[in-house]
Structure formats: structure tokens, C-alpha cells
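K.L.:
sequence and predicted structure below; questions after.
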Amino acid sequence: MTRSGDDEVDLLIDAWSTILPDVDLSPLDVMSRLRRVARDLQRVREAAFSAAGLRAWEFDILSLLRRSPDGFSMTPSQLASWTTATSGTITYRIERLEERGYLVRTDNPADQRSRIVTLLPAGSERVESAMRVLVAAEADLLDGLTWNQVASLIESLRTIGASAERDARR
């Protein structure tokens, strides 16, 4: 049954309800919406990073360094583990960001086989600018919600995330 204001997920649920009338499709209703929102959010994020002159992977690395408890510095191995990128990919990305003047690599005094990657002021300014653009773009997406709705959504997503993480470890 098509209703005024039905979206793509409503139509999907209606079709499957006819095929499988004995199945509660509410999990599909929620997760299909989350998947679509995640896809759209990725586009919003990429546009926000682009407006700030960065790609998503550049933002990720600069953001990790900016938030680092060790004074804007990490090893390439630490960056790789946080971004789940391979060491070769991290090396390439660090080189590109160093060429842009956003970070610098120096010898690691604690380990002769490793380097230290340190965020430079230009990188700090760029990632902070990108974060401001990102937060404004994401705030626009939440504009139609009350603070209580946002708080409820945060808590619900936290619960779903914890459940998904538990399932992934099994």
C-alpha cells in the first residue's frame, strides 16, 4: 500500500510484507534507512572536506595527529592501526601530506627503525577548518530534529553500534 510521503524504504518494506507477511520487517526498515543515510552522509562529508581543501583520507590522518595525546605526533604504525590502512598506503599518504606542508617526518629517538610524524601549523589549521565545515554540514542534516530527538538518536545508534561490534567479534 503506497502512502503519501512514502520513501524508497517504505516501498521496499511494503513489497516484502506482501511476500513474507509472517516476518517482522522492522529491523530491515531501520537498517535500510541507516545504510542509505550512511551513503548520503559519506557524500556530505566528502563535500565538506573538499570545500576545506582536503580528501577524506587526508582529513583522517590530520585529525588523528591533531587529537594525538603525544603533542600532534604519532608513528606511521600508529596511524596505520587507527586508519586500518596498510603500511604502504600510510607511507604514500604521509608523503603526500608532507609535500603539502601539513606534517613532517623525523627520526624516532626511541626506535631507529621508525619515524615520528608530526602535524605542522598549516596542517592543524587545515584540519580545524575542515572540522568546522564538516560540523556545519552535519548540523544542517540534523536541523529538523529537537535536542531530545538528537540525544535519543545518539543513544540508539550507540546501542546499535555496540551490538554490531559484539557480533563482529564472534
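P.N.:
Perfect, thanks for sending it. Residues are numbered from 1 along each chain as shown.

K.L.:
rest of the way, CA atoms for contacts and neighbours
P.N.:
Noted.

K.L.:
so who does L79 touch?
P.N.:
I61, L64, I90 (Cα atoms under 8 Å, 6 or more residues apart in numbering).

K.L.:
those strands in the chain, which residues are they?
P.N.:
Along the chain, counting by DSSP state E, strands occupy 73-74, 103-107, 115-119.

K.L.:
before we move on, back to that, which one of the contacts of L79 sits closest to A122?
P.N.:
When the contacts of L79 are compared for distance to A122 (Cα to Cα), I61 wins out at 13.8 Å.

K.L.:
next, count neighbours for the closest one.
P.N.:
By the measure other Cα atoms under 10 Å, the count of residues near I61 is 23.

K.L.:
isn't D107 up against S114?
P.N.:
Yes - shown here, D107 and S114 form a contact pair, counting by Cα atoms under 8 Å, at 6.7 Å.

K.L.:
who touches both of those two?
P.N.:
With Cα under 8 Å, 6+ apart, D107 and S114 have no common neighbours.

K.L.:
picking up where we left off before, ok, the contacts of L79 vs V150, which is closest?
P.N.:
L64 (25.8 Å).

K.L.:
contacts for stretch 39-59?
P.N.:
R93, L97, R126, V127, S129, A130, V133, L134, A137, E138.

K.L.:
look up how far S77 lies from the fourth one.
P.N.:
Pointing back at V127 there. Computed as Cα to Cα, to the nearest Å, the V127 to S77 distance reads 21 Å.

K.L.:
quick one: buried ones out of the contacts of stretch 39-59?
P.N.:
R93, L97, R126, V127, S129, A130, V133, L134, A137 (16 or more other Cα atoms under 10 Å).

K.L.:
now tabulate those in JSON lines and tack on distance to W57.
P.N.:
Below are the buried ones among the contacts of stretch 39-59 laid out as JSON lines (distance: Cα to Cα, whole Å):
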{"residue": "R93", "distance to W57": "8"}
{"residue": "L97", "distance to W57": "10"}
{"residue": "R126", "distance to W57": "13"}
{"residue": "V127", "distance to W57": "11"}
{"residue": "S129", "distance to W57": "15"}
{"residue": "A130", "distance to W57": "12"}
{"residue": "V133", "distance to W57": "16"}
{"residue": "L134", "distance to W57": "14"}
{"residue": "A137", "distance to W57": "18"}
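
K.L.:
use this one as the comparison:
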Amino acid sequence: MTATDGGSATGGSATGGPGGPGGDTVAAVVRQWRAVHPDLDTGPMEIIGRINRCAALLQQAEDAPLRRAGLSRAEFDLLGALRRTGHELTPGELARETFSSGAAVTKRLKQLTERALVERRGDTRDRRVAHVRLTDAGRDLVDG
């Protein structure tokens, strides 16, 4: 097994696993592999495993303020796209800005509209087109 074969090279989770909370999960997994397969080159999994663990820990730290604000990362991405562009966007433009599907954007916009974080308005020339903008509450949330 290598760290790049599509499976988890390290096992465990970002907050625990074989190394326990705060322990070196990767070292514990490498010891397990060496016990059952002593000739296995664990070098790649030691490097990639630690990079993945760092990424997971950073992701948790980055997501914490979003959770406190009651937002998912995907919802924040939509709000952030509206804030950084500084103008209204259509759902299609939001999908492109956030690398999301149209259906996912529609679902998230419905939730954000219900929470009064975004507003939709119809296009005066084409009723099929909607324009989305941040509300004051949405802007304040993103800026916070």
C-alpha cells in the first residue's frame, strides 16, 4: 500500500485514531504497517499522512467560526462571492464563482434567503433570471 493508492494511508481521524487525541497518528499507523509488512516503504505515507493531518486540523480551525455563525462552508462561499464581487450575481454566476452545481446553489440560496442573509429580485427584462444580493445582515455576517 502506498499513500497515493486511493485509500487512507494513515487511518484514524484528524482528532484521534490510532495515535489518540493529540498524539502522532501517523507514527502509530506506520508502526502498525511495519508490524505486518516490515519491508514496506512507509516514507510516502509518513509525509503525505502528516500533510493530510495538518490540512484536516487547519480545516477544523477554519470551520469553527463558521459553525459558531451557523453557516456551512458552502453557504459562506456563496456569501463571500457576493461580498467580494461587490454586486448582485445570478445563481449561474454564483455557481461558477463557487465551483458548485446549479442545484446546490439553488438549495443554499433558499436557506440563506429564509435566514434573511440574501435577497433575490427578478430581472425586469427576463423573468427567468434572478439577481441575488447580500442583505445588511448577510454583509455584517461575512464582515464579522
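P.N.:
Yep, that arrived. Only a predicted model underlies this, so the values are computations on that prediction, with no experimental measurement involved.

K.L.:
in the longest helix along the second structure, which residues are buried?
P.N.:
Across the second structure, the helix with the greatest residue count (assigned by DSSP state H) is helix 43-68. The neighbour-count check on helix 43-68 of the second structure (16+ other Cα under 10 Å) flags M45, E46, I48, G49, R50, N52, R53, L66 as buried.

K.L.:
and what of stretch 107-121 of the second structure?
P.N.:
R108, L109, L112, T113, L117, V118, E119, R120.

K.L.:
between the two ends of it, what distance do you get?
P.N.:
Taking Cα to Cα, stretch 107-121 of the second structure runs 17 Å from one end to the other.

K.L.:
matching residues in the first structure for it?
P.N.:
Matched against the first structure by TM-score structural alignment, stretch 107-121 of the second structure falls on residues 92-106.

K.L.:
for T106 of the second structure, see how far away the residue most central in space within the second structure is.
P.N.:
Closest to where the C-alpha atoms of the second structure average out (Cα atoms, centre = their mean) is R73, at 5.0 Å. Applying Cα to Cα, the value for R73 of the second structure to T106 of the second structure is 15 Å.

K.L.:
surely E88 of the second structure meets T135?
P.N.:
No - look at E88 of the second structure against T135 with Cα under 8 Å: they stay out of range, at 10.8 Å.

K.L.:
the two: which has the busier surroundings?
P.N.:
E88 (19 against 16).

K.L.:
which residue sits closest to the aligned partner of the more buried one in the first structure, ignoring its sequence neighbours?
P.N.:
E88 of the second structure maps onto S73 in the first structure, with residues paired by TM-score structural alignment. Spatial nearest neighbour of S73 of the first structure, excluding adjacent residues (Cα to Cα, 6 or more residues apart in numbering): T118 at 4.3 Å.

K.L.:
counterpart of the one you found in the second structure?
P.N.:
Match for T118 of the first structure (TM-score structural alignment): R133.

K.L.:
could you measure from H131 of the second structure over to L82 of the second structure?
P.N.:
11 Å.

K.L.:
overlap in contacts, the two.
P.N.:
E88, L89.

K.L.:
between these two, which has more neighbouring residues?
P.N.:
L82 (24 against 16).

K.L.:
list the residues that contact the corresponding residue of the first structure for V26 of the second structure.
P.N.:
Structural correspondence for V26 of the second structure with respect to the first structure (TM-score structural alignment): V9. V9 of the first structure sits next to D29, S32, R33 when contact means Cα under 8 Å, 6+ apart.

K.L.:
isn't the first one right up against A15?
P.N.:
This points to D29 of the first structure. No - assessed by Cα under 8 Å, D29 of the first structure is found out of contact with A15, at 11.9 Å.

K.L.:
in the second structure, which spans are helices?
P.N.:
Using DSSP H, helices in the second structure cover 25-36, 43-68, 73-85, 91-98, 102-114, 136-143.

K.L.:
the residue nearest to the centre of the second structure pairs with which position in the first structure?
P.N.:
In the first structure, R73 of the second structure lands on A56 (TM-score structural alignment).
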